[in-house]
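S.K.: Predicted model and sequence below, questions to follow.
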Amino acid sequence: MKTLLLTVLIGVIAGVIDILPMVKMKLEKYAIFSAFIFYFIMPFIIFNTDLFGMAWWLKGGVIALTLAIPIIIIVSKEDKKSIQPMVVMSVILGTFIGVAGHFII
């Protein structure tokens, strides 16, 4: 139960970190909700995936970026400038989730 609560807490923190700039830029609520849910679920995936013996600190960023690619492709159709921030946030928050999971859980 403790592991589940910590996983949820890490997901909420990562989700809030990702949506703060989106709220400030006044993006549509569906995009904000989608981004929050993406990072809320991400710790469950990262913590329960083993990638060919990949280093624990690298795994989170790789998984988050890989799963964000379809979203990035869809968004890039309308806004080419958003590709780089989405890639950077995916890698940074994915790595944060992986590191937090390694040390906290």
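M.R.: Done, it's in. Remember, it's a predicted structure, so these values are computed and weren't measured experimentally.

S.K.: use CA for all of it now, contacts and neighbours both
M.R.: Fine.

S.K.: For this protein, which segments count as helices?
M.R.: In the chain, the segments counted as helices under DSSP state H are 2-24, 29-47, 56-78, 83-104.

S.K.: what about versus this one:
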Amino acid sequence: MNKILLTALLGILIGAIDIIPMIKMKLDKYSILSAFLFYFMLSFIIVNVDLYGIKWWLKGGIVGFSLALPTIIMVAKEDRKSVLPMLIMSIVLGTIISAIDYFWIS
């Protein structure tokens, strides 16, 4: 299959994994859409970036954490209890994206 299509499907899958708990908690639609688009675009970034020879299992977590950090700082102003789950999800889902890229896409 085409690498772009596989990356898009990966982004949809990872985005859905992230927003399911948000839908259950009945968060506002803008937060849900923002989180989905973040992980959808994150899959394209992780799949196509080369971090100076850093191993695949570390690349996803670093990129996910780095790109989520500005949003996490902004959210921390209003809701400190969301910071840790956001940090964990960005690192874990970034690593999952990187693993799927390593084993199936690339």
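M.R.: Everything's here; your move. From a predicted model like this one, the values you see are computed outputs, not experimental measurements.

S.K.: could you dump the helices of structure 1 to TSV with mean neighbour count?
M.R.: Below are the helices of structure 1 laid out as TSV (neighbours: other CA atoms under 10 Å):
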stretch	mean neighbour count
helix 2-24	16
helix 29-47	18
helix 56-78	17
helix 83-104	18
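
S.K.: Relative to Leu65 of structure 1, how far out is the residue lying closest to Thr7 of structure 1 once chain neighbours are set aside?
M.R.: Excluding the flanking residues, the one nearest Thr7 of structure 1 by CA to CA, 6 or more residues apart in numbering is Pro43, at 6.1 Å. According to CA to CA, to the nearest Å, Pro43 of structure 1 stands 13 Å off from Leu65 of structure 1.

S.K.: list the contacts for the spatially most central residue of structure 1?
M.R.: For structure 1, the residue lying nearest the average C-alpha position, counting by CA atoms, centre = their mean, turns out to be Tyr39 (3.9 Å). Neighbour list for Tyr39 of structure 1: 11-12, 14-15, 18 [criterion: CA atoms under 8 Å, 6 or more residues apart in numbering].
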